[in-house]
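> Okay, here's the prediction I keep looking at, along with the sequence it came from:
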Amino acid sequence: MAKIIVIGGSGNIGSRVVEKLRAHGHDVVAASRQNGIDAYTGIGLAEILAGADVVVDTTQAPSFDAEVVRDYFTTSTAHLLAAEKAAGVGHHVALTIVGTDRPQDITYFHGKAAQEALIRESGIPFTLVHATQFFDFAAALAIGAEGDEIRVSDAMIQPIAADDVATGIARAAVGSPGGDIEIAGPEAFPIADFVQDWLVTKGDDRTVVASPDGTYFGAVIPERALLPVEGAQIFSATYAEWLKTQ
């Protein structure tokens, strides 16, 4: 049985991946700063990766600042890939985002694209799991907005449940290296509806307005920049179902 190391294994997605793999009897180790493993500094990687067959990277940058994001993902990924080569790891799986390879000016996406490039060029067989935006992100688009009206991009979104993201990553980890794959939720709708429905669920009476010059995390984006391509793996959990649990 393959030994799987989940970097970021105590985080929102990583912990779910660990749980799913263990539930199916796989030999999996959760690695994070909580147990002395830090991909950004490289501390503990050589020890934890000894004998590993698969490494899954579910880490997230500590902020949305453009320089911090790029530095975090390129530095931590370089450390991981070097340690994997030394340990003879045969499959690198990383969580990334749908849309990183498309024209857009989202600085977080640019940092992820730089990470992806390192992985593709490493020579280690890989699977890059490009997920659409999580259901949880609706809150981030509303928090911090001032006044009674929230202006957002008029682009579309096809969000996915965090648990389904973890399922997609777990499947990739136990499968053969698949290159770039995309996963998404079942429904596409305007970002304005995405945020407005969350506000209604929370009893927030602010109004969401879609605008051609509205932004998504600071960037004006094309209408379909966040949507999956044909052939993406589509999961069944809907946004409406998730909102009922909130």
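Happy to help now that I have it.
> can we go C-alpha only for contacts and neighbour counts from here?
OK.
> now the longest helix seen in the chain, how far from the centre of its chain.
With secondary structure taken from DSSP state H, the chain has its longest helix at helix 66-87. Counting by C-alpha atoms, centre = their mean, to the nearest Å, helix 66-87 is centred 16 Å from the centre of its parent chain.
> what comes up buried for that helix?
Within helix 66-87, the residues scored as buried using 16 or more other C-alpha atoms under 10 Å are 69-81, 83-84, 87.
> between those, which is closest to residue 163?
Closest approach to residue 163 among the buried residues of helix 66-87 (C-alpha to C-alpha): residue 73, at 22.9 Å.
> The closest one against residue 111, yeah?
Yes: shown here, residue 73 and residue 111 form a contact pair, counting by C-alpha atoms under 8 Å, at 6.5 Å.
> if we can go back for a sec, tell me which of the buried residues of helix 66-87 is nearest to residue 175?
Nearest to residue 175 among these, counting by C-alpha to C-alpha, is residue 84 at 17.9 Å.
> what sits against the nearest residue to that closest one once chain neighbours are set aside?
Closest residue to residue 84 apart from its sequence neighbours, by C-alpha to C-alpha, 6 or more residues apart in numbering: residue 49 at 6.8 Å. Shown here is residue 49, whose contacts under the criterion C-alpha atoms under 8 Å, 6 or more residues apart in numbering are 5, 55, 83, 84, 87, 89.
> try this one next to it:
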Amino acid sequence: MKVVVIGSRGRIGERLVRNLRQEDLRVVEASRSTGVDSFTGVGLDAALDGARVVIDVTNVSPDDGDAAMRFFEISSRNLLEAGRRAGVRHHVVLSIVGTDGLLASGYFRGKKLQEEMAAGSGIPFTILRSTQFFEFISGVVQAGTQRDIRIAPALVQPIAGEDLADMLADAVFSDPFNGMLEVAGPERLRLDEVAVEIATAQEDPRRIVADAAAPYFGAELGEHSLLPGAGARIATLTFDDWLRDSLQPHRISIPN
């Protein structure tokens, strides 16, 4: 079975490709670096030829606002049209828990449009909405440049990137849901407290300030804006486990 991962060089895409290649699958890495661009359409038809499943984990910076919305609209249109031509049987989209309540943000309007386009495409589909993954929160902390980083103290149920990649891989072996599923981590935490722990572990001297008015990529967060519903599938890796693992030095294997 041929599976195409669109956005294969991102944080989740790389893990997903690695997991799928442990199975008896033909996995195609599709990203700009491999000559496939979902935004321009370059290389899509060749990449999707003979594909049974396409997994869309493309992303842009949430700070891009309306440009992000345009990216998701054009990228999704190109990808779905190429999928119809190729006879794709299952189109999987990675989206975000809480999107419906964050539409003041151009980024989240783009994610919502991406979901709607998949649902209306006529291709059997699954939309997998995930809570924030720990690696994403870590990236937000690292990207900050100011002395104080203001983060809303909203409740979150973050997930490890490895667990999220596992759940996306599971979708390949499942029938299309033709709807939306939610996935989340096992613990309910405060977003600012997670950021403090990550900054401390990384010896970042900047101060994390809890600020209920701090925007979340252009949207204001309520206390429960980022939490999944009652039927979410729950992963296993805890924040402490992820943090401990992320601080371990990478081992380099030296051939004999």
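Received, thanks. Note that the coordinates shown come from a computational prediction; the quantities given were computed from them, not determined experimentally.
> Need the TM-score from the superposition.
A TM-score of 0.92 describes the superposed chains when it is computed by TM-score structural alignment, normalised by the length of the first structure; 244 aligned residues with a C-alpha RMSD of 1.7 Å.
> who's in contact with the longest helix of the first structure?
Contacts with helix 66-87 of the first structure, where a contact means C-alpha under 8 Å, 6+ apart, come from 39-42, 45-46, 49-52, 55, 61-63, 107-108, 110-112, 114-115, 118-119, 122, 124.
> number of nearby residues for residue 106 of the first structure?
Using other C-alpha atoms under 10 Å, the number of residues around residue 106 of the first structure comes to 19.
> what does residue 138 of the second structure give?
Residue 138 of the second structure sits with 16 neighbouring residues when counted by other C-alpha under 10 Å.
> would it count as being in a helix?
Yes: membership of residue 138 of the second structure in a helix is supported by DSSP: H, G, I helix; E, B strand; the rest coil.
> doesn't residue 195 make contact with it?
Yes: with contact defined as C-alpha under 8 Å, residue 138 of the second structure and residue 195 form a contacting pair (7.1 Å).
> can you pull the contacts of the most centrally placed residue in the second structure?
Computing the C-alpha centroid of the second structure and ranking residues by C-alpha atoms, centre = their mean puts residue 94 first, at 5.5 Å. Neighbour list for residue 94 of the second structure: 55, 56, 57, 127, 128, 129, 130 [criterion: C-alpha under 8 Å, 6+ apart].
> Map it onto the first structure.
For residue 94 of the second structure, the aligned position in the first structure is occupied by residue 95, per TM-score structural alignment.
> now that match: how far from residue 173 of the first structure?
In this structure, residue 95 of the first structure and residue 173 of the first structure are separated by 11 Å, where distance is defined by C-alpha to C-alpha, to the nearest Å.
> now swap in residue 125 of the first structure and tell me
When distances are taken as C-alpha to C-alpha, residue 125 of the first structure and residue 173 of the first structure turn out to be 12 Å apart.
> How about residue 28 of the first structure?
Note on residue 28 of the first structure: its distance to residue 173 of the first structure, by C-alpha to C-alpha, is 10 Å.
> before we move on, the earlier item: if any of the contacts of helix 66-87 of the first structure are buried, give me the ChimeraX selection for them.
Per 16+ other C-alpha under 10 Å, the buried members of these correspond to this ChimeraX selection:
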select :39,40,42,45,46,49,50,51,52,55,61,107,108,110,111,112,114,115,119,124
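> Please flag which of the contacts of helix 66-87 of the first structure sit within strands.
Assignment to strands by DSSP state E places the following of the contacts of helix 66-87 of the first structure there: residue 55.
> quick revisit: so the strand or helix carrying the residue nearest to the centre of the second structure versus helix 66-86, what angle?
Assigning secondary structure by DSSP states H and E places residue 94 of the second structure in strand 90-96. Strand 90-96 of the second structure runs at 170 degrees relative to helix 66-86, counting by axes from the mean of the first three to the mean of the last three C-alpha atoms, to 10 degrees.
> quick one, what contacts the counterpart of residue 238 of the first structure in the second structure?
When the second structure is aligned by TM-score structural alignment, the residue opposite residue 238 of the first structure is residue 238. Taking C-alpha under 8 Å, 6+ apart as the criterion, residue 238 of the second structure is in contact with 159, 160, 185, 186, 187.
> what would those look like in TSV with distance to residue 134 of the second structure, neighbour count and secondary structure?
Converted to TSV, those look like this (distance: C-alpha to C-alpha, whole Å; neighbours: other C-alpha atoms under 10 Å; DSSP: H, G, I helix; E, B strand; the rest coil):
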residue	distance to residue 134 of the second structure	neighbour count	secondary structure
159	6	27	strand
160	5	25	coil
185	10	26	coil
186	12	17	coil
187	12	16	coil
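> Mind picking the one among those residues that's closest to residue 22 of the second structure?
Among the contacts of residue 238 of the second structure, and counting by C-alpha to C-alpha, the member closest to residue 22 of the second structure is residue 160, at 19.5 Å.
> Assess the claim that the closest one and residue 135 are in contact.
Yes: the pair residue 160 of the second structure and residue 135 qualifies as a contact (C-alpha under 8 Å) at a distance of 7.2 Å.
> any residues in contact with both of residue 95 and residue 173 of the first structure?
When contacts are counted by C-alpha under 8 Å, 6+ apart, the set common to residue 95 of the first structure and residue 173 consists of residue 56.
> From residue 108 of the first structure, how far off is residue 93 of the first structure?
For residue 93 of the first structure relative to residue 108 of the first structure (C-alpha to C-alpha), the value is 19 Å.
> secondary structure class for the equivalent of residue 197 of the second structure over in the first structure?
Taking TM-score structural alignment as the alignment basis, one finds that residue 197 of the second structure is matched in the first structure by residue 197. Of the three states, residue 197 of the first structure takes helix according to three-state DSSP.
> Check residue 88 of the second structure too.
Strictly by three-state DSSP, residue 88 of the second structure counts as coil.
> how many other residues sit next to it?
A total of 22 residues lie near residue 88 of the second structure under the criterion other C-alpha under 10 Å.
> now it: how far from residue 205 of the second structure?
Residue 88 of the second structure is 49 Å from residue 205 of the second structure, where distance means C-alpha to C-alpha.
> Buried residues, stretch 221-239 of the first structure. List them.
Of all the residues in stretch 221-239 of the first structure, those buried under the rule 16+ other C-alpha under 10 Å are 221-222, 224-228, 232, 234-235, 237-239.
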